[in-house]
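Trainee: Test case, fold it:
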Amino acid sequence: MPFHLHFGEADLLRCRFAVSPLWETQEAVRTLKRPARHGYHPQWLRRIRETSAGLDLAAVWLLMPSRGHSPDFLGPPPLGPAASFAEEIAAVRAADPAAARHDMARALAETPGAADSALGRRLLTDPARAVRELADALEAAWHALVEPHWPRLRALLDADVAYHSRRLAEVGLGALLPELDRRLTWESGTLTARWRGLHQRHLEGQGLVLMPSVFSWPDVVSGYDPPWQPTLVYPARGIAGLWAAPDEHSPEALVRVLGRTRAALLTSLAEPATTTALAHRLGLAPSSVSAQLTALRDAGLLVSRRYGHQVLYERTPLGMALATGG
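Mentor: Coordinates of the predicted model:
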């Protein structure tokens, strides 16, 4: 059953991209429980095997039905284009207990018997305590599952936003939306997503948040009832290579021309990335990476673009030809 988002004229001017570390944390927790999502993440699952062992995620999992409503307050639309996890989890902790109880009750009703289980009853009996415990569980999950890998994840998500922002400028919103995922269609001001669930909403001037996600694959997620801003979460580009180790050996001809560090940086930029992400990926000091990126940019092999607080580097056509031998 599809869901439909109906745009008015004002909504077309109020669409924005965002990245959310809280959302990725919530979806990483969901991915642990769902083998169907493991296809792109076996390396990550091996890396977090030990750190995830001590997590108590039972309450969070109980509120994640296989289909249907999940509590909006646990993963609300991002506060801004580059909100930190600390800012986002503070908003979860500030949730109104009465509203949170209603949200949790809706989610528990999606799974037969969940509301009547001992844990379900405890969540609903003391929603203020439930909000605290759920926020604590998500914060622990962030530190164990996502934070150690955030530079890599953030680089991929920023690269997706950079790419689709350019496409938005080139083709417009109506043409861009179907490009985000093959299950999305656009016709006469209505975005239709052919995915599980049934949801319909008139945006009424709020616009739409477009949010790439690493761990939401293969799902396309939409919803958020008022007062939340409508949001569409789609699988980020490039997740197939997310956990792949960088090539240990740059082409020797390229090494002889550029030097080993600059050659490694150029070949690592198959997708745009930040200085921090590249330093993390290659095991180099950020200051050294910054100096080498500047040299490559000055030589016409890279360009840099600022998106919010991030500066992304990407290869020029000349840089791409050198890196790939094309």
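Trainee: make it CA atoms for all contacts and neighbour counts henceforth
Mentor: Will do.
Trainee: hang on, isn't Glu314 packed against Val303?
Mentor: Yes. Counting by C-alpha atoms under 8 Å, Glu314 touches Val303, with 5.6 Å between them.
Trainee: between the two, which one's more packed in?
Mentor: Glu314 (23 against 18; other C-alpha atoms under 10 Å).
Trainee: center of the chain - which residue?
Mentor: Geometric centre of the chain, nearest residue: Ser213, 2.8 Å, by C-alpha atoms, centre = their mean.
Trainee: how close does that residue get to Ala59?
Mentor: 23 Å (C-alpha to C-alpha, to the nearest Å).
Trainee: Please list all residues in contact with the closest residue to Ala28 other than its chain neighbours.
Mentor: Leaving aside its sequence neighbours, Ala28 sits nearest to Phe215 (C-alpha to C-alpha, 6 or more residues apart in numbering; 5.7 Å). The contact partners of Phe215, by C-alpha atoms under 8 Å, 6 or more residues apart in numbering, come to 24, 27-28, 31, 37, 235.
Trainee: please give me the structure for this one as well, since I'd like to look at both together:
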Amino acid sequence: MPLTLDLGTEDLTRCRFAISPLCQTHEALRLLRRPARHGYHRGWLRRVRRTVAALDLSPLWLFIPPPGGYIPDFLGPPPDEPYPSIEDELARMRATDPALAHAEMARSLACTPGLAASPEGRAALDDPAATVRRLADHTEQAWHALLAPDWPRHRAVLEGDIAHRSRQAADGGLDALLTGLHPGIGWAGHTLTLCMYGEVADAQHADGRGVLLMPSVFVWPDVVSGFARPWQPTVIYPARGMGRLHDSGPPSPSQALARLLGHHRAALLTGLTTPASTTELAARHGLAPSTVSAHLSVLREAGLLVSRRAGLHVLYGRTGLGEDLIRGSGAG
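Mentor: Next comes the predicted model:
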């Protein structure tokens, strides 16, 4: 039977989104271990190949078993806030209760026959507190080497997904939101069904905390559940727009749109397949930031773009009118 979660009234009112750089790091590592699932990420994988070869990831590989195996939840616990920093998440990881870490590591090692009895497995379980610290240190190194350089782009895609899902919920309610997350996620009669999973004995059940929804740029084509006790029920799903994250360049605007808006404005509007900052757009289109800023202001005043602050950056994304204009012109 598939994994199901029956949501009560309190759960339905407490469903929330979050972006976790720590979870993204471990999803990236999980992708590196599963070559058959590379799909959209071949460009990123080519770029990081030498970086990966220079990293010592062996302590982490110990707890990333073959597909279908269990990865310890403390490596990427559901965040307590919507937009935690990597520093706060690593601090939380380092503070993991050793007893909980031991239980989750033992379960993970058991997925690979003989691994728990190996010298590496025994050493990890003999001193779980030290193992947690070591895993956190290696995770921090992986973050800085593999994700930090691209994080503004990744975060823009994740925030764009959340903005899109929020509009879905505003237009059609929770039903519209939950039915559109992923083909492998079912929603009917207050029951959330993860078709790619089987029911397990220690699966988390709804207890009024709601479900945490986290978009990911690395989880494709899967959906990952974080239903094991004691963590909040969590669903990690592929972010909308992740397929274009590592495109080599922006798409070209249609001739009709260029005649209407001017080439640069049409190119900027067409290229905003995911939210982006002025600096990123300037680099992508080979324009001065001041020129991009002026064009974005005109497009926003025309109702084609919306802007929102994300930390130190202001991100621009297409409005519904902007999307309609792109589709009507045959661009993008």
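Trainee: List the contacts of the alignment partner in structure 2 of the residue nearest to the centre of structure 1.
Mentor: Alignment note (TM-score structural alignment): Ser213 of structure 1 maps to Ser216 of structure 2. Counting by C-alpha under 8 Å, 6+ apart, Ser216 of structure 2 touches 24, 27, 158, 236-239.
Trainee: What of Leu281 of structure 2?
Mentor: Per C-alpha under 8 Å, 6+ apart, neighbours of Leu281 of structure 2: 268, 289, 292.
Trainee: same thing but at 7 Å, please
Mentor: Contacts of Leu281 of structure 2 were listed using C-alpha atoms under 7 Å, 6 or more residues apart in numbering, and none were found.
Trainee: before we move on, back to that, if you map the contacts of Phe215 of structure 1 onto structure 2, which are still there?
Mentor: Among these, the contacts conserved in structure 2 (both residues aligned by TM-score structural alignment, their matches' C-alpha atoms under 8 Å) are 24, 27-28, 31, 235.
Trainee: Highest neighbour count among those?
Mentor: Glu24 (24 neighbours).
Trainee: hmm, back to that, just send the kept ones among the contacts of Phe215 of structure 1 back as TSV, with secondary structure and distance to Leu278 of structure 1 too.
Mentor: Listed next are those as TSV, based on DSSP: H, G, I helix; E, B strand; the rest coil; distance: C-alpha to C-alpha, whole Å:
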residue	secondary structure	distance to Leu278 of structure 1
Glu24	helix	20
Glu27	helix	24
Ala28	helix	23
Thr31	helix	26
Pro235	strand	22
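Trainee: From Ala264 of structure 1, how far out is the residue sitting furthest away from the middle of structure 1?
Mentor: In terms of distance from the mean C-alpha position of structure 1, Arg256 ranks first, at 37.9 Å (C-alpha atoms, centre = their mean). According to C-alpha to C-alpha, Arg256 of structure 1 stands 12 Å off from Ala264 of structure 1.
Trainee: again, but for Ser213 of structure 1
Mentor: Distance, Ser213 of structure 1 to Ala264 of structure 1, using C-alpha to C-alpha: 27 Å.
Trainee: same question, Pro97 of structure 1
Mentor: Taking C-alpha to C-alpha, one finds Pro97 of structure 1 at 51 Å from Ala264 of structure 1.
Trainee: what does Ile48 of structure 1 give?
Mentor: On the measure of C-alpha to C-alpha, Ile48 of structure 1 and Ala264 of structure 1 end up 27 Å apart.
Trainee: With adjacent residues omitted, what lies nearest to Gly186 of structure 2?
Mentor: Thr193 (4.7 Å).
Trainee: what sits against the one you found?
Mentor: 2-5, 185-187.
Trainee: Apply the buried test to those and list what passes.
Mentor: With neighbours counted using 16 or more other C-alpha atoms under 10 Å, the contacts of Thr193 of structure 2 contain these buried positions: 3-5, 185-187.
Trainee: what about whichever strand or helix holds Thr185 of structure 1, how far off from structure 2?
Mentor: Assigned by DSSP states H and E, Thr185 of structure 1 falls within strand 184-187. On superposition with structure 2, the mean distance recorded for strand 184-187 of structure 1 (mean C-alpha distance after the TM-score superposition for structure 1) is 1.8 Å.
Trainee: Could I get the buried residue list for the helix or strand hosting Ala91 of structure 2?
Mentor: Assigned by DSSP H and E, Ala91 of structure 2 belongs to helix 86-94. Using 16+ other C-alpha under 10 Å as the test for burial, helix 86-94 of structure 2 gives 86, 89-90, 92-94.
Trainee: one step back: among the buried ones among the contacts of Thr193 of structure 2, which one sits closest to Ser297 of structure 2?
Mentor: Nearest to Ser297 of structure 2 among those: Ile185, at 38.9 Å, using C-alpha to C-alpha.
Trainee: What separation do you get for that closest one and Thr191 of structure 2?
Mentor: Relative to Thr191 of structure 2, Ile185 of structure 2 is positioned 10 Å away (C-alpha to C-alpha).
Trainee: next one: Gly320 of structure 2
Mentor: Look at Gly320 of structure 2 and Thr191 of structure 2: by C-alpha to C-alpha, they are 31 Å apart.
Trainee: Then Val211 of structure 2?
Mentor: For Val211 of structure 2 relative to Thr191 of structure 2 (C-alpha to C-alpha), the value is 12 Å.
Trainee: Now do the helices in the stretch 1-150 of structure 1.
Mentor: 21-33, 42-47, 49-52, 58-62, 85-93, 97-109, 118-125, 127-141, 150-171 (DSSP state H, counting those that start in this stretch).
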